[in-house]
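Enquirer: what shape does this take:
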Amino acid sequence: MESHPHNQTDQTKQIVLVHGPIIIGAGPSGLATSACLSSCGVPSLILERSDSIASLWKSKTYNRLKLHLPKHYCRLPLLDFPKKFPKYPSKNEFLAYLESYASHFRIVPKFNENVKSAAFDSISGFWRVKTLNKTEYLSKWLIVATGENADPYIPEIQGIVKFSGGKIVHASEYKSGEEFRQQKVLVVGCGNSGMEISLDLVRHNASPHLVVRNTVHVLPREILGLSTFGVGMTLLKCLPLRLVDKFLLLMANLSFGNTDRLGLRRPKTGPLELKSITGKTPVLDVGAMSLIRSGKIQIMEGVKEITKNGAKFMDGQEKDFDSIIFATGYQSNVPTWLQGSDFFTKEGMPKTPFPNGWRGGKGLYTVGFTRRGLLGTASDAVKIAGEIADQWRDEINRPTKNMCSSHFVRIS
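Expert: Predicted coordinates:
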């Protein structure tokens, strides 16, 4: 990495030429890609806006979170989970794995480097990445590893500013039901987070009302002691997708009965087919369904508006609530800083569908945007590292460009 001071009107303090790719984001996606590059002999630089690796996992998740899939589906490339870890590692165990992963591959991100803009300079052939610290980084390659879950998403609901009850929080701020004891809580969003937060609220003597606006697939986390996801993946090797979906729905019906009667209407498309078309993940039940059946978690229709003391619902009901939790997921933040590229949609997802969304052209790559969790991340990281390693070897054997001439001062 080379740098020299710079005085421009935009007050860039220094320009840093990076030998190898720039990776934006030090979550699992960025770490996996850096490790794979390193194993191919290619150095890289990770820029991370927070002060730690995996900051979303560390500071934006609830205490009772466990991985929803067995650990072997969640490993990053080149390093397994410790054998002593349980089948479904806890949040803290997963973070310990990521810390040991970074340490094993000697990955040292530059922390507190929030990217303001990144654009390809066609004259020099370099990506120019500017941070809020007034540093500009240059590289032939830019790897976007901020992922599809970068920033919390809260939908616009009429009347939200009127609510004068207790808290309005996003699931990213929820730690435990302890602070909601004895409260009537509206939980908006019935994905895995909404279901688990509702379960956690019941365990802390709160009364959750879970909003189910659309159709949803709920599957048991395990079938006869085996991971439902794992069973699905195994069956897909020898059976057509729709047949596997039929089997999974049969198992779900044996576990839960007809969920329509509980207010959980299933989509017409099967769970795995829906996942592959839209990226929408089925809910894997870890105990919420029995609480829905017993009435301890109440299912509500879509919210029409938030009122001073609670909410009005699409079916005409109106209820008072002490607090509101939005378990409405996350969104990509790529459109806020990546400039001049038409590779991403306005929602910040690659326009090229899986499995080819990792390559953007002109040295642009993306990892963690497959809507296929950590399995998708691992697959992207391996492909990106392989392709960049080939180009890296060509670069090394080519005469150095004028950009890297003697006026650069080596800083590391």
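
Enquirer: only C-alpha atoms for contact and neighbour calcs from this point on.
Expert: Noted.

Enquirer: please identify the helix or strand for the residue lying closest to residue 235 once chain neighbours are set aside.
Expert: Counting by CA to CA, 6 or more residues apart in numbering, residue 244 is the residue found nearest to residue 235 once chain neighbours are left out, at 6.4 Å. Using DSSP states H and E, residue 244 maps to helix 241-256.

Enquirer: can you map out the helices along the stretch 101-250 of the chain?
Expert: Along the stretch 101-250 of the chain, counting by DSSP state H, counting those that start in this stretch, helices occupy 192-203, 228-236, 241-256.

Enquirer: swap that for the stretch 251-400 of the chain, please
Expert: Taking DSSP H, counting those that start in this stretch, the helices of the stretch 251-400 of the chain run over residues 271-278, 288-293, 373-396.

Enquirer: test my guess that residue 77 contacts residue 34.
Expert: No - taking contacts as CA atoms under 8 Å, residue 77 lies outside contact range of residue 34: 10.5 Å.

Enquirer: between these two, tell me which one has more neighbours.
Expert: In this view residue 77 and residue 34 are compared by other CA atoms under 10 Å, and residue 34 has more residues nearby, 31 against 19.

Enquirer: so where does that one fall, helix or strand?
Expert: helix 28-39.

Enquirer: contact partners of that helix?
Expert: 23-24, 43-46, 54, 76-78, 98, 101-102, 105, 107, 145-147, 367-368, 374, 377-378, 380-382, 384-386, 388-389 (CA atoms under 8 Å, 6 or more residues apart in numbering).

Enquirer: quick one more, to check against the first:
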Amino acid sequence: MEKATVTIVGSGPSGLATAAYLHHLSIPYILLEREDCFASLWQNHTYDRVHLHLPKQLCTLPLLPMPPHYPTYVPRRLFLDYLNDYVTRFHIRPVYRRSVEAATYDNGEWKIEAKNLDSGEVEEYRSRFLVVATGETCDPSIPEIEGLGSFTGELLHSTDYKNGGRFAGKKVLVVGSGNSGMEIAVDLSDHGARTSIVIRSPVHILSRRIAYMTLVVIKYLPRKWADSFATMMSKFEYGDLTKYGIQRPKKGPFALKDDYGKYPVIDAGIVDKIKSGEIKVLPGISTIKGNCVTFENEKEGYSYDVLIFATGFKRSTKQWLKQRGSRKKGSRNRFASAQSDPHSKEAVQSHNRVSLADRPTAVSFPVVISGANPRLTRMKMKQKESLKRSAVP
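Expert: So this is what the prediction gives:
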């Protein structure tokens, strides 16, 4: 059994940032990571052309700015270089190949059980504080579709996609209209694939410029004003996209993000390609039979060589994060509520914000963006000070 003041689960950017701050405050911690490297999503499961969608000054991690020679929108390779420097600078040493099986809070202490994926043994860790930094991208998700098992072409998830080079000349259907799906569709088209994309739900599409301007607006004005600004600017830049099969949501982009965890799409060239006909927009899939895909409200299907699912991830946290035992009478367990329905508004909010479970003992840090949200930054600073005070004997 190992003990520390804080146990961190997950060594993505948020877990690394938390570890750096704890090191800075001289607070003992243990950092557990399921994979064999830190930032495994960035290292192993992103496509080649991926860039940070926001300017580097909004994506820098605490205590170490990105180098001044980095471009405004940092590519994957340079971001990984930055993370490597970050790990070295703050002496971060994750315990790799540890899959958390259970985390239970009782009598003022967290008990974490983690399986050593090399030896198969279950190890025990104890700490007063637990930081859940597993983020929103844990286990790839592919929806259930009638006849999917009969598909005779190639099928893959976006985490396995690198670039469109080998798909040139093939008919490819991208399922999913988030940032990954839209950008993969653009990449496929650039490499000569005959590309279609399923856009089933309304979606906000913002240019990088509009996204940055909106983040500036929300620093000083209420959310509803920032939402109105973003929607107005998007309409001005792109016009009415309904005739191309793209509907705008009734709620603004920040409201959707806060309430349901749905991000706006940052335009990487998708709108121009859709308008020009290079990328075809289709509604939700009805059935699949062989290589023929039939869509909602359409009688005839289309044949495809490849299906790429950019349909997001399943959160694994609800499977192992428990809480029982001592807490204030009548207090509400926010994590327990989130576990009962991981897609609920409350569950999304507990993952997307810095959240406390009754007392400052379990903290969720899935996203670290410095300067993007002053209210969030103030919350983080207060909790860090509380953590520092609590750690002092």
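
Enquirer: give me the TM-score for these two chains.
Expert: Once superposed, the chains reach a TM-score of 0.87 (TM-score structural alignment, normalised by the length of structure 2), with 371 aligned residues with a CA RMSD of 2.4 Å.

Enquirer: from the helices of the stretch 101-250 of structure 1, which stretch is densest packed?
Expert: helix 192-203 (a mean of 23; mean count of other CA atoms under 10 Å).

Enquirer: residue contacts, the residue nearest the centre of structure 1?
Expert: Structure 1 has residue 149 as the residue nearest its centroid, 3.5 Å off, counting by CA atoms, centre = their mean. Counting by CA under 8 Å, 6+ apart, residue 149 of structure 1 touches 329, 330, 331, 332.

Enquirer: mind listing residues that contact stretch 182-199 of structure 1?
Expert: Contact with stretch 182-199 of structure 1 is made by 171, 176-177, 204-213, 216, 281-288, 291, 297, 320-328, as judged by CA under 8 Å, 6+ apart.

Enquirer: quick check: closest non-adjacent residue to the corresponding residue of structure 2 for residue 58 of structure 1.
Expert: Residue pairing (TM-score structural alignment): residue 58 of structure 1 is matched to residue 43 of structure 2. Excluding the flanking residues, the one nearest residue 43 of structure 2 by CA to CA, 6+ apart is residue 80, at 7.3 Å.

Enquirer: how about that neighbour, secondary structure?
Expert: Here residue 80 of structure 2 is recorded as helix under DSSP: H, G, I helix; E, B strand; the rest coil.

Enquirer: what's the counterpart of it in structure 1?
Expert: By TM-score structural alignment, residue 80 of structure 2 lines up with residue 95.

Enquirer: just give me the mean distance for the helix holding residue 244 of structure 1 relative to structure 2.
Expert: After superposition onto structure 2, the mean distance of helix 241-256 of structure 1 to its aligned counterpart is 2.8 Å, using mean CA distance after the TM-score superposition for structure 1.

Enquirer: could you tell me the angle between that helix and helix 271-278?
Expert: Inter-element angle recorded for helix 241-256 of structure 1 and helix 271-278: 120 degrees (by axes from the mean of the first three to the mean of the last three CA atoms, to 10 degrees).

Enquirer: quick one: contacts of helix 241-256 of structure 1?
Expert: So helix 241-256 of structure 1 is contacted by 218-220, 223, 228, 232, 235-236, 259, 270-273, 289 (CA under 8 Å, 6+ apart).

Enquirer: quick check: longest strand of structure 2.
Expert: strand 122-132 (DSSP state E).

Enquirer: angle of that strand against helix 13-24?
Expert: Between strand 122-132 of structure 2 and helix 13-24, the angle comes out at 90 degrees (the same axes, to 10 degrees).

Enquirer: show me what strand 122-132 of structure 2 is packed against.
Expert: With contacts taken as 3 or more CA pairs under 8 Å, 6 or more residues apart in numbering; DSSP states H and E, strand 122-132 of structure 2 sits against strand 2-9, strand 109-116, strand 359-364.

Enquirer: quick one: average offset of the last one versus structure 1, please.
Expert: For strand 359-364 of structure 2, the mean deviation from structure 1 after alignment is 3.7 Å (mean CA distance after the TM-score superposition for structure 1).

Enquirer: tell me how far that strand lies from the chain's centre.
Expert: Between the centre of strand 359-364 of structure 2 and the centre of its host chain there is 20 Å, according to CA atoms, centre = their mean, to the nearest Å.

Enquirer: which elements pack onto that strand?
Expert: strand 122-132, strand 355-357, helix 374-391.
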